[in-house]
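Trainee: Quick check, what structure comes out for this input:
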Amino acid sequence: MIEWSDVDIAVRDAVREFVDKEVRPHLDELESGDMEPYPIVRKLFATFGIGEMARESLNKRLDRLRAGTESKSGGRGGGMFGDGGSAGMGFVVISELCRVSMGLVTGMGVSLGLTVPTIQSRGTLAQQERWLPDLVTYDKIGAWAITEPDSGSDAFGGMKSYVVRDGEDYILNGQKTFITNGPDADVVVVYAKLDEGDGADKRDRKVLTFVLDRGMEGFVQAKPFRKMGIHSSRTGELFFNNVRLGRDRLLGETEENKSGDGRDSARSSFAAERIGVVSMALGVIEECLRLCTDYAKTRTLWGKEIGQFQLIQLKLANMEVARMNVRNMLFRVIECGQAGTQISLAEASAMKYYCSQAATDVAMEAIQLFGGNGYMTEYRVEQLARDAKSLMIYAGSNEVQITHVAKGLLSQ
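Mentor: Model prediction:
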């Protein structure tokens, strides 16, 4: 069993101070869409030197690749904030931001936790040199496009976006939806099926992975959707109309990528994305518990503080149990990162399933504890509930997580 280190706690307190100063005062503007989320994250990076550390780490990696001392597919790295040794620090940052604005983390997580690792693990040296420097510092925004109108949970089988060969190039057609950062992304990783015109079953066709840049001819980034929650994360559709892609945009620059078909790349991303939900859920639960505990001490009913009533105490106790369980799962993730042990897709799915449900339950109970005030925007628990609900859908619906957990058990 581990605990937060002194460094983690110091980082937590510093980030909490940043959030109180730079995020909380702008929540209404972020929620309404009047303020874009990206400048706040860039200010966070500048304040804590995250961008500079990321640039230095990337340069060292590229130097090793140039020297031939690291393989081109040298792993996915440690997610948003570095290797396993600093994983705790990164999760602290995520949790603290999610206490106030989950959307900031969602946008940041897709760019740094999905777009960057995909290019890093599958791209050639030239491709990494081309796209990663501006992405790891958040100077440019990344998106990761796999979901389509008819292929959410059935991401590969139902995928209709396709490419056809045209000499040395590829022509991309199709549509993606529910794409985080989609309306604003500068760089987009896109999954599409290869149509070889051989009459093969569309469900079984090879999946290729490409990198697109904003403004390419035939590539349209639609305006943001209106959503129930995570309003500070901008989500939209992408349209591809005969977009010409050179082989330099095919990750690995070959259809026979050593790290496997595009499905393998996406599956490793699924696990990382689901693990990230654990720290996001912890932030929501901790903030709900803080707000509810304070409210239970100050709100009076029939001459008593409501915290003296057993039904209120039961709600608080259940929230604390959820907090402990989710925190312990996060410590499991950190321990695996420090030991260099990979968490399986089945375990990642189990974590995502439990933590997302726990966060949603806690947030809904927080509204109930606040009563009529909880339904009002100014008390913020209604925002936490709307944001938390997204975790049950985000990174694969919870119904799909159950399937992955069961398959993992049955395969033993």
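
Trainee: use CA for all of it now, contacts and neighbours both
Mentor: Will do.

Trainee: okay, now A272: neighbour count?
Mentor: Using other C-alpha atoms under 10 Å, A272 has 23 other residues around it.

Trainee: Tell me the spacing between it and V11.
Mentor: 23 Å (C-alpha to C-alpha, to the nearest Å).

Trainee: next one: A359
Mentor: In terms of C-alpha to C-alpha, A359 sits 23 Å off from V11.

Trainee: Between those two, which is the more surrounded one?
Mentor: Of the pair A359 and V11, A359 is the one with more neighbours under other C-alpha under 10 Å, namely 32 against 19.

Trainee: To check against the first, give me the structure of this:
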Amino acid sequence: MSATTASPDLEPHVGDFFGYETLLPAHEQSKILRLREFLDTEVCPIADEYWAEAKFPAQLIPGLRDLDIVGGAYEGFSDNGDQAYSRLFSGFTSLEMSRVDPSFSTFFGVHAGLSFASIYHCGSPEQRERWLPAMADLRSIGAFALTEPEHGSDIAGGLETSARKVDGGWVLNGKKRWIGNGTFADVVVLWARDVESEEVVGFVVEGGTPGFTATKITGKIALRSVQNADLELVDVFLPDDHRLENARSFKDTANVLRITRGGVAWGSVGLQMGAYETALAYVMQREQFGKPLAGFQLVQDHLATMLSNITLALGMVVRLAQMQDAGIEKDEHAAMAKASASSLMRETVGIAREVMGGNGIVLDHGMVRYFADAEAVYSYEGTREVNQLIVGRAITGTGAFV
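Mentor: Predicted coordinates for the structure are as follows:
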């Protein structure tokens, strides 16, 4: 992908030290600019309030709908004629959102990434037509239910939610945990184990289905605006056409996770960019010993370290997006990007909080959301250890998961 001329209105963020965002073609830069304006004017002013109250700002959905960015990476759902937007554009979408509010970015990633991608890649043409147009228009909100109370990293072999074939459909029983958007989703992509074949298969469960309940998880210290839920299924009957036709084994589930794991890596970059920019603004105006903190050598060392971390991670995810567009990305590439970007993120937000001292742990100065939210992003879509083992398997040809 060659560099293009930047839009005269799209200035790279101070955290984008090498100006990677100017790699986007002009029409995608314009789209990013509209998103940035929406985030700065609509999301940023209320992010702290809704985070503190652990509420989701549902009133922002119409404005997000007007941006026409859900499903843009897929043919037939882009407003760019018949041409889908690039994976680089999708990545910068995640970065821009996470830079302002990681909770809002997670809501979008669950809906437009995990849920939408599952139906697009694993559904039949009829299933795509049935659910995706409303999801693309945000008239229907999606969730993705894989993790269970007792199974996270070992979900491929440990998944307990069961699906039993009966006349005309399936009966599902089980529990799910940590399901983003789960309290208000209209469409839940849910993974269960076929009791006959013992394979992991996918279903679409619509809100209000008898026997299906969602309970909000409370007491979180991270991504507080995300409405995570415990789900329970008690003899839930789903017609045959609610089973995703092309979700036949966990390999199909893993394919979706590979695609979306890259998005989490991008979100990790955006989160640390937001933390860095918050810390930079603070040290430029905060005075100690008679001068701004920005004038002290140790503070400048911290700033340079944070910016280097962001630049390293951003370079990796940009290349990952290019590989996705070229169709040459593999599981280990997405795994390395997620593990590395989130590890660098954890260091960056720690330093950013440090240079702000006690003011880094109160909402007044905007840092605490990034500091706390980083812990959730570090763990979801595969822990660092699991992703490292995916890379290790690619290096050695030997799996070492157990």
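
Trainee: Identify the residues contacting the counterpart of V377 of structure 2 in structure 1.
Mentor: Aligned counterpart of V377 of structure 2 in structure 1: L391 (TM-score structural alignment). Taking C-alpha atoms under 8 Å, 6 or more residues apart in numbering as the contact definition, L391 of structure 1 lies against 277, 281, 356-357, 360.

Trainee: switch the cut-off to 7 Å
Mentor: 277, 356 (C-alpha atoms under 7 Å, 6 or more residues apart in numbering).

Trainee: in a helix, that's where Q324 of structure 2 is, yeah?
Mentor: Yes. Judged by DSSP: H, G, I helix; E, B strand; the rest coil, Q324 of structure 2 forms part of a helix.

Trainee: how about the nearest residue to it, chain neighbours excluded?
Mentor: Excluding the flanking residues, the one nearest Q324 of structure 2 by C-alpha to C-alpha, 6 or more residues apart in numbering is R87, at 6.6 Å.

Trainee: I'd like to know how far that neighbour sits from L64 of structure 2.
Mentor: 19 Å.

Trainee: ok, now F184 of structure 2?
Mentor: To L64 of structure 2, F184 of structure 2 is 17 Å away according to C-alpha to C-alpha.

Trainee: and if you look at I32 of structure 2?
Mentor: 12 Å.

Trainee: The two - which one has more neighbours?
Mentor: Each of I32 of structure 2 and L64 has its neighbours counted (other C-alpha under 10 Å); I32 has more, 22 against 18.

Trainee: wait, what's in contact with that one?
Mentor: T93 are the contacts of I32 of structure 2 under C-alpha under 7 Å, 6+ apart.

Trainee: how much space between it and A26 of structure 2?
Mentor: Using C-alpha to C-alpha, I32 of structure 2 is found at 10 Å from A26 of structure 2.

Trainee: if we can go back for a sec, quick check: the residue nearest to Q324 of structure 2 touching A73?
Mentor: Yes. Assessed by C-alpha atoms under 7 Å, R87 of structure 2 is found in contact with A73 at 6.5 Å.

Trainee: name the element F371 of structure 2 belongs to?
Mentor: helix 368-379 (DSSP states H and E).

Trainee: and the next helix or strand after that helix, what does it pack onto?
Mentor: Tracing the chain past helix 368-379 of structure 2, the next element assigned as helix or strand by DSSP H and E is helix 384-396. Counting contacts by 3 or more C-alpha pairs under 7 Å, 6 or more residues apart in numbering; DSSP states H and E, helix 384-396 of structure 2 packs against helix 331-355.

Trainee: how about the helix it packs on, which residues of structure 1 does it hit?
Mentor: Under TM-score structural alignment, helix 331-355 of structure 2 corresponds to residues 345-369 of structure 1.

Trainee: Go through the helix holding F371 of structure 2 and flag the buried ones.
Mentor: By neighbour count, with 16 or more other C-alpha atoms under 10 Å as the criterion, the buried positions of helix 368-379 of structure 2 are 368-375, 377-378.

Trainee: Just give me the mean distance for it relative to structure 1.
Mentor: Helix 368-379 of structure 2: mean distance to aligned residues in structure 1 after superposition is 1.1 Å, counting by mean C-alpha distance after the TM-score superposition for structure 1.

Trainee: again with stretch 386-396 of structure 2
Mentor: The superposed stretch 386-396 of structure 2 is, by mean C-alpha distance after the TM-score superposition for structure 1, a mean 1.0 Å from where its aligned residues fall in structure 1.

Trainee: Quick check: the aligned residue for V386 of structure 2 in structure 1?
Mentor: Per TM-score structural alignment, V386 of structure 2 is aligned with V400.

Trainee: ok now do its match, which residues does it touch?
Mentor: Contacts for V400 of structure 1 (C-alpha under 7 Å, 6+ apart) come out as S153.

Trainee: For it, give its distance to D6 of structure 1.
Mentor: Taken as C-alpha to C-alpha, the span from V400 of structure 1 to D6 of structure 1 is 38 Å.

Trainee: go on, L282 of structure 1?
Mentor: 19 Å.

Trainee: Quick check: most distant residue from the centroid of structure 1.
Mentor: Within structure 1, G303 marks the point farthest from the mean C-alpha position, 45.5 Å out by C-alpha atoms, centre = their mean.

Trainee: Tell me which residue of structure 2 matches up with it.
Mentor: Checking TM-score structural alignment: G303 of structure 1 goes with G290.

Trainee: So that match versus Y282 of structure 2, what's the distance?
Mentor: Distance of G290 of structure 2 to Y282 of structure 2, computed by C-alpha to C-alpha: 15 Å.

Trainee: could you pull out the strands for structure 2?
Mentor: Secondary structure of structure 2 (DSSP state E): strands at 142-145, 162-166, 169-179, 187-194, 200-206, 212-216, 229-239, 287-288, 291-292.

Trainee: Can you tell me which of those strands is packed in deepest?
Mentor: strand 142-145 (a mean of 28; mean count of other C-alpha atoms under 10 Å).

Trainee: tell me what that strand is packed against?
Mentor: strand 169-179, strand 187-194.

Trainee: got JSON lines for those, with distance to S2 of structure 2 too?
Mentor: Listed next are those as JSON lines, based on distance: least, C-alpha to C-alpha, whole Å:
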{"stretch": "strand 169-179", "distance to S2 of structure 2": "39"}
{"stretch": "strand 187-194", "distance to S2 of structure 2": "37"}
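
Trainee: To A247 of structure 2, which of those strands lies closest?
Mentor: In terms of C-alpha to C-alpha, the element of these nearest to A247 of structure 2 is strand 187-194, at 9.1 Å.
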